[in-house]
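Enquirer: dropping the sequence and predicted coords here.
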Amino acid sequence: MRKVFLSNIVLVSLVPTKYFSDDLNLNGKNYKFPLSYLINSEVKAKDEVVIITGVEKSVNGKNRAEEYYALYKNEIEEILKERDVNIKFIEIWQKNKFDSLTFNEFFKEIADNIHDDDILYADITFGMKPYTISLFVALSYITKAAVNVDLDTIIYAGRYNGTDEIKDINCSQIYDLTGLFYLNALSGRAVQGQREELDNLLKFIIE
């Protein structure tokens, strides 16, 4: 059973950020990337860990996304260096020129790299919106089509614009969107004529 962590790499300038969350226990850590908090809390000794990351491919030499991906890999390796885990990094290279099939191909590459019995953790904070949507749809597809694949947690980190006690550091709140993911799964199973029945179910689920 593999623990698989999926995300798209950040494209905007990476600035010092103070992450906080009402949904997750961040254990007082200070990481550059939101998914690192889940990697730190969920990976145990002897686990088989797979890191799947969408990275924008540079045209001439390195781009910022590749530099940030290198930082992300270093952060993960530092977190896991004493846990005796088997870790594999998989890059899914993203185009910076698009055609009608670009995001469908990304969807397929995500799905192809997920195996039966995987436990999935995902971060949909970064990347171009079509790639983020493609990742979300791929997760929805694979949890239905594969055998015993569990989407454990999906997160999003949003910018915080309120008062920050720590000067010169941006604040970002990490939200747990796992419930929203499974509402999408419920929507996918709906059939015509079930509206009243499912509306009542939603009232029960969402008080």
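Expert: Received it, and whenever you're ready, just let me know what you need. Numbers count the residues shown, from 1 in each chain.
Enquirer: can we go C-alpha only for contacts and neighbour counts from here?
Expert: OK.
Enquirer: who's in contact with the residue nearest to R83 when sequence neighbours are not counted?
Expert: For R83, ignoring the flanking residues on the chain, the nearest one in space by CA to CA, 6 or more residues apart in numbering is A45 at 4.7 Å. Residues near A45 by CA atoms under 8 Å, 6 or more residues apart in numbering: 83-85.
Enquirer: use this one as the comparison:
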Amino acid sequence: MRKVFISTIKMKKEDQAPVFQSRDFDLGDKKFFAPISYLMDANLESGDDVLVLTGVTDTDVPRENYEQHLKPELQRILEAHHVTYQIQEVKEPDIDTEREIQDSLTFSEFFRAVADCLQDGDRIYADMTYGMKCYTLGMFIAMAYAAKAGVDVDVERMIYAQFYKGEKETPATSDIIDITSLFYINTMVSNAASGQKKSMDNFLKLMIG
């Protein structure tokens, strides 16, 4: 069994990093650069085999965010937990400097690149916070494909951090929200047959409230 931590890098440089908080997770007093770091720190055990997969746009700010902040932070967490790990990037074409190469296949190719990294037995932890929506959608579809077509592949946790900019003396905050249920709701509705909407509606009302 391998643990896979998937995310995309923050695109913007912020003057002040937000304060992360959560009603779904106990973050303790840790202060990390990105939500994926909290997810990783809480779910590693000594001896784990780990793949870290990050979508990175190769321009100045995202590259700086990755090389100077996220990657070193993840390495510190991995080494503190005494795991075996591999860190791998998935390229995201830049919307400005590489505009001429972007077409209908751009995001499908990103999906394929993520899916190609997933294998039987994986336990997946994903942070859907940053990056262009099409990249996080491609990441979601890659996880759904691996869970459906692979053997013993599970999405253990999926999170999103909702940003609040703050006002005056109130600092900016980001609420880390557990959205794993959306992945499994998608699995259920994808398996629905024609004519089942009414019964599925009733089931979803019972399940969600």
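Expert: Cool, the structure landed. If you're wondering where the values come from, they're calculated on a predicted model, not measured in any experiment.
Enquirer: surely the residue nearest to R83 of structure 1 is within a helix?
Expert: No - secondary structure assignment places A45 of structure 1 outside any helix; it is coil (DSSP: H, G, I helix; E, B strand; the rest coil).
Enquirer: ok, now how distant is it from L101 of structure 1?
Expert: 40 Å (CA to CA, to the nearest Å).
Enquirer: with A157 of structure 1 instead?
Expert: 28 Å.
Enquirer: who has more neighbours out of those two?
Expert: A157 (21 against 9; other CA atoms under 10 Å).
Enquirer: so which strand or helix has the more buried one?
Expert: strand 150-160 (DSSP states H and E).
Enquirer: what's the local residue count around Q173 of structure 1?
Expert: Neighbours of Q173 of structure 1 (other CA under 10 Å): 17.
Enquirer: how near is the alignment partner in structure 2 of it to Q119 of structure 2?
Expert: Using TM-score structural alignment, the equivalent of Q173 of structure 1 in structure 2 is D175. Using CA to CA, D175 of structure 2 is found at 31 Å from Q119 of structure 2.
Enquirer: over to I185 of structure 2?
Expert: Counting by CA to CA - I185 of structure 2 and Q119 of structure 2 are separated by 22 Å.
Enquirer: next up, the contacts around the most centrally placed residue in structure 2.
Expert: Most central residue of structure 2, judged by C-alpha distance to the mean C-alpha position with CA atoms, centre = their mean, is D127 at 2.3 Å. The neighbours of D127 of structure 2, taking CA under 8 Å, 6+ apart as the test, are 5-8, 35-36, 158-160.
Enquirer: need those in a markdown table with distance to A144 of structure 2 and neighbour count, can you?
Expert: Shown next, in a markdown table, are these (distance: CA to CA, whole Å; neighbours: other CA atoms under 10 Å):
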| residue | distance to A144 of structure 2 | neighbour count |
| --- | --- | --- |
| F5 | 15 | 23 |
| I6 | 13 | 25 |
| S7 | 15 | 28 |
| T8 | 17 | 27 |
| P35 | 21 | 24 |
| I36 | 19 | 28 |
| M158 | 12 | 24 |
| I159 | 15 | 21 |
| Y160 | 17 | 19 |
